[in-house]
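Engineer: For reference, the sequence and a predicted model appear below.
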Amino acid sequence: MGAALFVDGGYAIKAWGSVAGGAKMDYLKFRTFIEDEAGEKLGDAYYFNCDNDPPNAAQNGFHNFLRSAPPRGAGMRVKLYWLQTKHHEWPSHMGGGAIVHPETGEQYVTKAQKAVDVGLAFHLMRSFSKVKWDRLYLVAGDGDFHEVVQHLVENEGVHVTLVGNSSSISSELAPFVQIIEFDSIVDKLQKD
């Protein structure tokens, strides 16, 4: 009936990086691997991540490669969300003011992705409702996807395969999925 691929780019970068020793993943090889695993061409294929503001040339080139049809690219729909910058401050009951490094005086600042998980879950369910694929390959490990995955498996009969590292996959997802470990396929997916 069909197969779909959904990639949480942030998760993929971390999980792949932990086993690849600095080598980059070739997403065209990855798509081919998934199609071989599924025994057919993929229907929907999506890549979700957040983007720097402004995006840099390397990111633009990578996203254009992902969007381009095979064999020039991975043939994926790219959905980019945003990073939120937070300048940390002490609570007012502790005196208030910026939290700064004791030697450099730089304020403690973090960046966090926003809306990627919600976007992935929305487009995943939207894709399923339109296409009714029966196999899902999901590169993600976040427990936030637990309800969606459980629903697809228990109520819709979808076979879900998570691709990543079992050590970084939420225990809430594990009972509902098959897992393909990146370390077992790293040699097949490295960029030349």
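Structural biologist: All right, it came through fine.
Engineer: CA atoms for contacts and neighbours, from now on please.
Structural biologist: Will do.
Engineer: Can you report how many residues neighbour the residue nearest to G10 when sequence neighbours are not counted?
Structural biologist: Sequence neighbours aside, N49 is the residue nearest to G10 in space, at 6.0 Å (criterion: Cα to Cα, 6 or more residues apart in numbering). The local packing count at N49 equals 23, with neighbours defined by other Cα atoms under 10 Å.
Engineer: Give the buried residues for the top helix by length along the chain.
Structural biologist: Longest helix of the chain, by residue count under DSSP state H: helix 116-131. By neighbour count, and taking 16 or more other Cα atoms under 10 Å as the criterion, the buried residues in helix 116-131 are V116, D117, G119, L120, A121, H123, L124, S127, F128.
Engineer: and the two most separated of those residues?
Structural biologist: In the buried residues of helix 116-131, the most distant members under the criterion Cα to Cα are V116 and F128, with 18.1 Å between them.
Engineer: One more to weigh against that first structure:
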Amino acid sequence: MHAEPKQGGQFQRGISQHPTIEDKAHIVTEKDLRAIYGPSDPIDFVSIGHLASAESIPAYVDINKLVTRHSAIVGSTGCGKSTTVAGLLNSISDQSQFPSARILVLDIHGEYAKAVGDKANVFKIGADTVKGEKELQIPFWALNFEEMTKFSFGNIDNSKFATISDWVMKLKRESLT
């Protein structure tokens, strides 16, 4: 059950009730962890690894909630963010489980091509066709005016850019009449 936060409330971290002397303590077993972390409907869940406290228990993510809501994977350097993303991409791109999945990844550092292997088409700007890379071709209509001008005329100074901009606006107005 989700409780709405109270306005003006104070966030408190940690436990709110401490054990007292002679309270019973219970060791959390693997069975307990499975009950806590196990998915309610495994069809809608994908594995992204294993629990740190029990390697035999997979860590699952509800894929429907992940892709239909805002999501973020955050953490400090070296904590496994890229590995988590690679695992998610690998799971989501499994055609036997998600035959209609279509994923677009803008992988600026080239980290994820190996993670999805032969399940993906990888395109690169300035591809090396000798190595079997595929060239990414961007249609002109996907470029903004500044990008299109740079592509068409190369690096130009601001006065020439302004002149080109003025001419384009003039021609657009003329085409409307």
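Structural biologist: Received, thanks. Not measured: the values here are computed from a predicted model.
Engineer: Can you give me the TM-score here?
Structural biologist: Here the TM-score of the superposed chains, computed with TM-score structural alignment, normalised by the length of the second structure as the reference length, equals 0.24; 68 aligned residues with a Cα RMSD of 4.5 Å.
Engineer: quick one: contacts for A112 of the first structure?
Structural biologist: Under the criterion of Cα atoms under 8 Å, 6 or more residues apart in numbering, the neighbours of A112 of the first structure are L83, Q84, T85.
Engineer: How about the contacts made by the second one?
Structural biologist: Looking back up the chat, that one is Q84 of the first structure. K111, A112, Q113, K114.
Engineer: Let me know the secondary structure of it.
Structural biologist: At Q84 of the first structure, secondary structure determined by DSSP: H, G, I helix; E, B strand; the rest coil is strand.
Engineer: any idea how far it is from Q113 of the first structure?
Structural biologist: Here the distance between Q84 of the first structure and Q113 of the first structure works out to 6 Å (Cα to Cα, to the nearest Å).
Engineer: Same check on the last one?
Structural biologist: Between T85 of the first structure and Q113 of the first structure the distance is 9 Å, computed by Cα to Cα.
Engineer: next one: the first one
Structural biologist: For L83 of the first structure, the distance to Q113 of the first structure (Cα to Cα) stands at 4 Å.
Engineer: Would you indicate which residues of stretch 9-22 of the first structure are buried?
Structural biologist: Buried residues in stretch 9-22 of the first structure, counting neighbours by 16+ other Cα under 10 Å, are found at G9, G10, Y11, A12, A15, W16, V19, A20.
Engineer: Keep only those of the residues you listed that are in helices.
Structural biologist: In this view, the buried residues of stretch 9-22 of the first structure that belong to helices under DSSP H are G9, G10, Y11, A12, A15, W16, V19, A20.
Engineer: what's the angle between the longest helix of the first structure and helix 9-20?
Structural biologist: Helix 116-131 of the first structure and helix 9-20 are oriented at 100 degrees to each other (axes from the mean of the first three to the mean of the last three Cα atoms, to 10 degrees).
Engineer: Would you mind pulling up the elements that helix 116-131 of the first structure packs against?
Structural biologist: Applying 3 or more Cα pairs under 8 Å, 6 or more residues apart in numbering; DSSP states H and E, we find helix 116-131 of the first structure packed against strand 3-8, strand 45-51, strand 77-87.
Engineer: Which of these sits closest to L138 of the first structure?
Structural biologist: Between L138 of the first structure and those, the shortest separation by Cα to Cα is 5.0 Å, and it involves strand 3-8.
Engineer: circling back to that earlier point, can you pick out the ones from the contacts of Q84 of the first structure that are in strands?
Structural biologist: Taking DSSP state E, the ones among the contacts of Q84 of the first structure that sit in strands are K111, A112, Q113, K114.
Engineer: What is the neighbour count of the last one?
Structural biologist: Other residues within reach of K114 of the first structure, judged by other Cα under 10 Å, total 15.
Engineer: so after the longest helix of the first structure, what's the next helix or strand?
Structural biologist: For helix 116-131 of the first structure, the following helix or strand on the C-terminal side (DSSP states H and E) is strand 135-139.
Engineer: elements contacting that following strand?
Structural biologist: Packed next to strand 135-139 of the first structure, using 3+ Cα pairs under 8 Å, 6+ apart, are strand 3-8, strand 159-164.
Engineer: Same list (these) but as a markdown table, adding distance to Q150 of the first structure and mean neighbour count.
Structural biologist: Formatted as a markdown table, the entries for those read as follows, by distance: least, Cα to Cα, whole Å; neighbours: other Cα atoms under 10 Å:
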| stretch | distance to Q150 of the first structure | mean neighbour count |
| --- | --- | --- |
| strand 3-8 | 16 | 23 |
| strand 159-164 | 9 | 22 |
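Engineer: so which of these gets nearest V78 of the first structure?
Structural biologist: Using Cα to Cα as the criterion, the shortest distance between V78 of the first structure and those is 9.6 Å, found for strand 3-8.
Engineer: tell me what that closest one is packed against?
Structural biologist: strand 45-51, helix 116-131, strand 135-139.
Engineer: following the last one, which helix or strand shows up next?
Structural biologist: If you walk from strand 135-139 of the first structure toward the C-terminus, the next helix or strand you reach (DSSP H and E) is helix 146-156.
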